[in-house]
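Trainee: Predicted model and sequence below, questions to follow.
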Amino acid sequence: MADSLRKLLEAKTVLSVPGVYDGLSARLVELAGFKAAFLSGACLSFARFGRPDLGLISAAEVAESVAVIRERTPLPLIVDIDTGFGNALNVQRTVTTFERAGASALQMEDQLMPKRCGHMLGKQVISCGEMVGKIHAALDARRSEETLIFARTDALGVNGFDDALERAERYLEAGADAIFVEAPKDLTQMQAIGERFGSQIPLIHNLVEGGKSPVRSASELEELNYRIALFPASLLHLFIPAAQQLLSQLRIDGHLEKLHDQMIDLSEVNALLGADELLAKSKQYEYE
């Protein structure tokens, strides 16, 4: 059984957490030896619905994905719940539903709907007081203290660095289990965040290819006193160009001979996903 997320965060080392969006990606992350996974709302929107990260997916669609992933892996699962899908009462229902589906932690942000990717321009944020109320609502709704509530602020790109720090302080006081100041503009800002909060609470940072982060690695984050390094879209950012290459080759040549060495076959996929184990297990239910 995987360690709880709370136990993992007691360690002094940074926790690298790849983004997942379905059962296969979750299985790959587990087999690669990672200790936790992150259900990215952006990647769920990208991969399942072919849509940008603009708050277009519903709570029910995310909850269904949580349940699918939880069935596939015991890894602690951090779930992006965007704005909590509404006001404080909506947040409570979201927490109850997602906790029941198998989420280990719920990451909520203070954007105004319709939200957008944290590294995009044009974001808006709700008042600090409203977000504090939503954090309290989330904490009241959880049934287990092992279910963690992570608070993210997008205020830096809207109201400036000082407001983002003030919000982070208020969210910490409200009882959040981790703090995420999205999209610092430079290393100086990240150092200030780490110095102010790193000894009090786990700090989260997004490492997004093409994003605005001034750092690129988990080791850099550890030096800055951060504890969770999210790689939310890395799997998809590699998959998309690989898929485009394959489809182009197939359209031009009518076959994939040139790419066979880069592909796995059906038997390997079945082995990866545990087909033989399932078939063996089914035999215990065969009766004369």
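Mentor: Structure received.

Trainee: Going by C-alpha atoms from here, please, whenever you check contacts or count neighbours.
Mentor: Will do.

Trainee: Which helix or which strand is home to the residue lying closest to N270 once chain neighbours are set aside?
Mentor: Residue nearest to N270 in three dimensions, not counting chain neighbours: D276, with 7.6 Å by CA to CA, 6 or more residues apart in numbering. Assigned by DSSP states H and E, D276 falls within helix 275-282.

Trainee: what number of residues lie near the residue nearest to N270?
Mentor: 12 (other CA atoms under 10 Å).

Trainee: What residues of the longest helix anywhere in the chain count as buried?
Mentor: With secondary structure taken from DSSP state H, the chain has its longest helix at helix 234-253. Residues 234-236, 246, 249 are the ones in helix 234-253 that count as buried (16 or more other CA atoms under 10 Å).

Trainee: Turn these into TSV, including distance to R116.
Mentor: Listed next are the buried residues of helix 234-253 as TSV, based on distance: CA to CA, whole Å:
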residue	distance to R116
S234	18
L235	20
L236	18
L246	30
Q249	34
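
Trainee: out of those residues, which one sits closest to L28?
Mentor: Nearest to L28 among the buried residues of helix 234-253 is L235, at 9.9 Å by CA to CA.

Trainee: Can you name the residues that contact the residue nearest to the closest one when sequence neighbours are not counted?
Mentor: Excluding the flanking residues, the one nearest L235 by CA to CA, 6+ apart is G19, at 7.2 Å. When the contact criterion is CA atoms under 8 Å, 6 or more residues apart in numbering, the partners of G19 are 37-40, 43, 230-235.

Trainee: Surely G19 is within a strand?
Mentor: Yes - assessed by DSSP: H, G, I helix; E, B strand; the rest coil, G19 belongs to a strand.

Trainee: roughly how far apart are it and S267?
Mentor: Relative to S267, G19 is positioned 26 Å away (CA to CA, to the nearest Å).

Trainee: and if you look at G160?
Mentor: To S267, G160 is 53 Å away according to CA to CA.

Trainee: How about G210?
Mentor: In terms of CA to CA, G210 sits 35 Å off from S267.

Trainee: likewise L121?
Mentor: L121 is 45 Å from S267, by CA to CA.

Trainee: I'd guessed A178 sits against T147; true?
Mentor: No - if you go by CA atoms under 8 Å, A178 and T147 don't touch, sitting 11.9 Å apart.

Trainee: all strands for the stretch 1-150 of the chain, in order.
Mentor: 15-20, 37-39, 77-80, 105-109, 148-153 (DSSP state E, counting those that start in this stretch).

Trainee: can you put those strands in JSON lines and add distance to E257?
Mentor: Below are the strands of the stretch 1-150 of the chain laid out as JSON lines (distance: least, CA to CA, whole Å):
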{"stretch": "strand 15-20", "distance to E257": "30"}
{"stretch": "strand 37-39", "distance to E257": "34"}
{"stretch": "strand 77-80", "distance to E257": "38"}
{"stretch": "strand 105-109", "distance to E257": "44"}
{"stretch": "strand 148-153", "distance to E257": "47"}
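
Trainee: okay, pairing it with this:
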Amino acid sequence: MPLGVEQTSGQKLRQLLARPEILVIPGVYDCLGAKLVEQLGFDVVATSGFGIAASNLGLPDYGFLTVTEMLYTVGRIAQSVSIPLIADMDTGYGNALNVIRTVKEAVQLGVAGVILEDQEWPKKCGHFEGKRVISMAEHAGKIRAAVQARGDSGLVIIARTDARAQLGLEEAIRRGSTYIEAGADALFVEAPQSVEELQTIASAFPDVPLIANIVEGGKTPQISASELQQLGFKIVFFPVTALLAVTQTMTACLRHIKEQGTTANLQDLVKFKDFQELMGVPKYLQMEKQFGG
């Protein structure tokens, strides 16, 4: 890259994918979660459509989110951190033409990678029942459209197939091969149901960056990142773990307030001063003084 030319977020993500170790990527649904991921030293963060639907709409991951709502949330998250962000972009919100618009907008917002799945719209969480997929040819066309739309941004395009649930693992692998041929940079076969199925996927794509998606209580076994790396996977997402943890913690906190009527003896709260540090309050106080605010 020429001296003085800043890397795009997509190019940064590509460098990380070139490393030998697996990328462990937590899923977030807001800027606070993304900042915590960055602070704790993760190299990449990902948005969870499941979490964004729950936190923004109070609804399940059933295709209720619009492209405008998703891009608005994803854009704010991408701009709140300096590490690359992979965005769950569902089906691209329509046909190939809609995918082009979605991808161009994602690039403008500083997104490093997008996940595009082959479900029918309205889609469902990959670990829900009743999913249906579009034709392989149609999704391959959407992948080709995404490749064209990203231009020279370096945006990483992750093709996801949900065909395992409806059509079986063999068809999911066949689709994966077609999507890689269409130009996808990485492959995400959603919801394999055993370690053996994970092994079969890895054996079918020895030279393709592969994604595993670990949903607690979902269909894929909860094996570790090191075990997934040994199988041949390049990325492991933990898309809803933080969401589930926050829900548990918030429920306990609110129950305590309801029952006790005080927070004087509430344990395990982040100190108010530490939270201000996380949000950059000292920096902004200094800027106020600098500019006479």
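Mentor: Sure, I can see it. Predicted model, so just to flag it, every value in this text is computed and none were measured.

Trainee: about what we covered before: ok, average deviation of the longest helix of the first structure from the second structure?
Mentor: Comparison of helix 234-253 of the first structure with the second structure after fitting gives an average deviation of 0.8 Å (mean CA distance after the TM-score superposition for the first structure).

Trainee: which helices and strands sit right next to that helix?
Mentor: strand 15-20 (3 or more CA pairs under 8 Å, 6 or more residues apart in numbering; DSSP states H and E).

Trainee: can you state the direction angle for the strand it packs on and helix 234-253?
Mentor: Relative orientation of strand 15-20 of the first structure versus helix 234-253 (axes from the mean of the first three to the mean of the last three CA atoms, to 10 degrees): 40 degrees.

Trainee: Which part of the second structure matches strand 15-20 of the first structure?
Mentor: With TM-score structural alignment applied, strand 15-20 of the first structure matches the range 23-28 in the second structure.

Trainee: That stretch vs the first structure, average distance?
Mentor: On superposition with the first structure, the mean distance recorded for stretch 23-28 of the second structure (mean CA distance after the TM-score superposition for the first structure) is 0.5 Å.

Trainee: list the contacts for the counterpart of F38 of the first structure in the second structure?
Mentor: Aligning on TM-score structural alignment places F38 of the first structure opposite A46 in the second structure. A46 of the second structure sits next to 25-28, 85-88, 237, 239 when contact means CA under 8 Å, 6+ apart.

Trainee: cool, and S65 of the first structure?
Mentor: 21-22.

Trainee: And the aligned partner of it in the second structure, how close does it get to E170 of the second structure?
Mentor: Under the alignment (TM-score structural alignment), S65 of the first structure maps onto T73 of the second structure. Computed as CA to CA, the T73 of the second structure to E170 of the second structure distance reads 35 Å.

Trainee: Over to Q148 of the second structure?
Mentor: For Q148 of the second structure relative to E170 of the second structure (CA to CA), the value is 29 Å.

Trainee: residue ranges for the helices of the second structure, please.
Mentor: Ranges of helices within the second structure are 9-17, 31-39, 49-52, 67-80, 96-108, 136-150, 163-167, 169-181, 195-204, 225-231, 241-260, 272-279, 281-290, based on DSSP H.

Trainee: Just put the ones you listed in JSON lines and tack on distance to E117 of the second structure.
Mentor: Shown next, in JSON lines, are the helices of the second structure (distance: least, CA to CA, whole Å):
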{"stretch": "helix 9-17", "distance to E117 of the second structure": "19"}
{"stretch": "helix 31-39", "distance to E117 of the second structure": "23"}
{"stretch": "helix 49-52", "distance to E117 of the second structure": "12"}
{"stretch": "helix 67-80", "distance to E117 of the second structure": "14"}
{"stretch": "helix 96-108", "distance to E117 of the second structure": "11"}
{"stretch": "helix 136-150", "distance to E117 of the second structure": "8"}
{"stretch": "helix 163-167", "distance to E117 of the second structure": "10"}
{"stretch": "helix 169-181", "distance to E117 of the second structure": "10"}
{"stretch": "helix 195-204", "distance to E117 of the second structure": "17"}
{"stretch": "helix 225-231", "distance to E117 of the second structure": "22"}
{"stretch": "helix 241-260", "distance to E117 of the second structure": "21"}
{"stretch": "helix 272-279", "distance to E117 of the second structure": "34"}
{"stretch": "helix 281-290", "distance to E117 of the second structure": "39"}
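
Trainee: hey, which of these is tucked in deepest?
Mentor: helix 49-52 (a mean of 25; mean count of other CA atoms under 10 Å).

Trainee: Not counting its own residues, what contacts it?
Mentor: With contact meaning CA under 8 Å, 6+ apart, helix 49-52 of the second structure is reached by 28-30, 60-61, 70, 73, 88-90, 125, 240, 243.

Trainee: Could you identify which of these has the most neighbours?
Mentor: Top of these by neighbour count (other CA under 10 Å): V28, with 29 neighbours.

Trainee: Quick check, that residue in contact with P239.
Mentor: Yes - V28 of the second structure lies in contact with P239 (CA under 8 Å); the separation is 7.0 Å.

Trainee: what residues are shared contacts of those two?
Mentor: Shared contacts of V28 of the second structure and P239 (CA under 8 Å, 6+ apart): 46-48.

Trainee: Look up how far Q39 of the second structure lies from the residue opposite S267 of the first structure in the second structure once aligned.
Mentor: Superposed on the second structure with TM-score structural alignment, S267 of the first structure falls opposite K273. Going from K273 of the second structure to Q39 of the second structure by CA to CA gives 16 Å.

Trainee: circling back: just say which of the strands of the stretch 1-150 of the first structure is most tucked in.
Mentor: Of all the strands of the stretch 1-150 of the first structure, strand 37-39 has the most neighbours on average by mean count of other CA under 10 Å, namely a mean of 29.

Trainee: quick check, distance from that strand to the centre of its chain.
Mentor: Distance, stretch centre to chain centre, for strand 37-39 of the first structure: 4 Å (CA atoms, centre = their mean, to the nearest Å).

Trainee: With stretch 52-65 of the second structure instead?
Mentor: That offset, for stretch 52-65 of the second structure, works out to 15 Å (CA atoms, centre = their mean).

Trainee: Just the buried positions in that stretch, please.
Mentor: Buried residues in stretch 52-65 of the second structure, defined by neighbour count with 16+ other CA under 10 Å: 52-54, 60-61, 63, 65.
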